[in-house]
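**Student:** Okay, here's the prediction I keep looking at, along with the sequence it came from:
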Amino acid sequence: MLRYLPALALVVALPAWGQNLTFGGMRADTSAPVEIAADALAVNQSDGTAVFTGNVVIGQGAMRLSAGRVDVTYAEGGTTRIRSLRAEGDVTLVSGDDAAEAQEALYDVEAGQVTLIGDVILAQGGNVLTGQRMEVDLATGAARVEGRVRTILQPGQQGGGN
């Protein structure tokens, strides 16, 4: 029986300082256009912000983010370039075979950095990782998870289902 122990799914609780990983498909062309679809939009020209509500779906290249509400801050000079996004309410981030859920997401478009906050769940193939905060560098796909990190690793699989 003990010889089969390594083949069993592992559950690992790591210290709250975090875990580094590669978010396999979570790379994005940060120079690609950002497309947003929603049920409603309110724009405030005076402070350069917009609020998208209801079934919000944001796409940039192969990356998709969905949420109940997304606040957009535009870069200086009008509404032609987005500086940052703040999503809340059933946030889901998908890229390739990787998917993550959280309570909130902050996307610094100019820096190419996404931060997921609150009850983060990351699924890569059959592997699952949870924590309280995950930061992803979209240029490299490198990610860092913090806050009572837990992983479930399936035998014979690596991140991204490979």
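**Tutor:** Yep, that arrived.
**Student:** When you work out contacts or count neighbours from here on, use the C-alpha atoms and nothing else.
**Tutor:** Will do.
**Student:** Show me what the helix or strand encompassing residue 94 is packed up against.
**Tutor:** Assessed by DSSP states H and E, residue 94 sits inside strand 82-95. Applying 3 or more Cα pairs under 8 Å, 6 or more residues apart in numbering; DSSP states H and E, one finds that strand 82-95 contacts strand 63-74, strand 98-108.
**Student:** The structure to be compared is supplied as follows:
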Amino acid sequence: MRFSPVIAALIALAAGPALSQEVAFGGLKADANAPVEVTSDSLSVNQSDGSAVFKGNVLVVQGGLRMQAAQVDVGYAPGDRSKIQTLHATGGVTLVSPTEAAESKEAVYDVAAGTVVMTGDVLLTQGESVMSGQKLSVNLRSGTGQMDGRVRTILQPGTQK
């Protein structure tokens, strides 16, 4: 049986803080085929291994999805340095969509898979509802995710439908 996110969260609250909770995301979706735009204060590129590191006020934009961090390391697809495979953000990460926002210590965005894994003191805000945990895994294609690690949810009555 599948419960709505609000019912699932209420069940979790009644049972006490959970270790894992499924999350529905209406706005944390991205088109994996959309261009990825990265801006920062500086960029370091190592030609020998093909690595790239963006530092300082890094902003990554893909469609309506925005990610900010102090540093983002770029991982390219094997054998093709023109295709970004992963973005590893560190130094306080914020992931924002038009309707939701999440914060964490670091995040790995697998562009090809369309997934983001945020770790370290994760805080998710959906309207007036708030959820926290240690790991948030989001499938940007389906708009679903899972919060793990001593999950705590605070719901505001009347804000979810």
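**Tutor:** Arrived safely, thanks for sending. It should be emphasised that the depicted structure is a prediction, and the values quoted were computed from it without experimental measurement.
**Student:** before we move on, the earlier item: of all the helices and strands packed on strand 82-95 of the first structure, which lies closest to residue 11 of the first structure?
**Tutor:** Across these, residue 11 of the first structure has its closest neighbour in strand 98-108 (18.5 Å, Cα to Cα).
**Student:** Where in the second structure does the closest one fall?
**Tutor:** Strand 98-108 of the first structure corresponds to residues 100-110 in the second structure, going by TM-score structural alignment.
**Student:** part of a helix, is residue 123 of the second structure?
**Tutor:** No - applying DSSP: H, G, I helix; E, B strand; the rest coil, one finds residue 123 of the second structure to be strand, outside a helix.
**Student:** Quick check: the aligned residue for it in the first structure?
**Tutor:** With TM-score structural alignment as the criterion, residue 123 of the second structure matches residue 121.
**Student:** Pretty sure its match sits against residue 134.
**Tutor:** No - if you go by Cα atoms under 8 Å, residue 121 of the first structure and residue 134 don't touch, sitting 9.2 Å apart.
**Student:** what about those two, which has more around it?
**Tutor:** Using other Cα atoms under 10 Å, the more surrounded residue of residue 121 of the first structure and residue 134 is residue 134, with 26 against 21.
**Student:** what's near enough to touch the more buried one?
**Tutor:** Counting by Cα atoms under 8 Å, 6 or more residues apart in numbering, residue 134 of the first structure touches 115-117, 120, 143-146.
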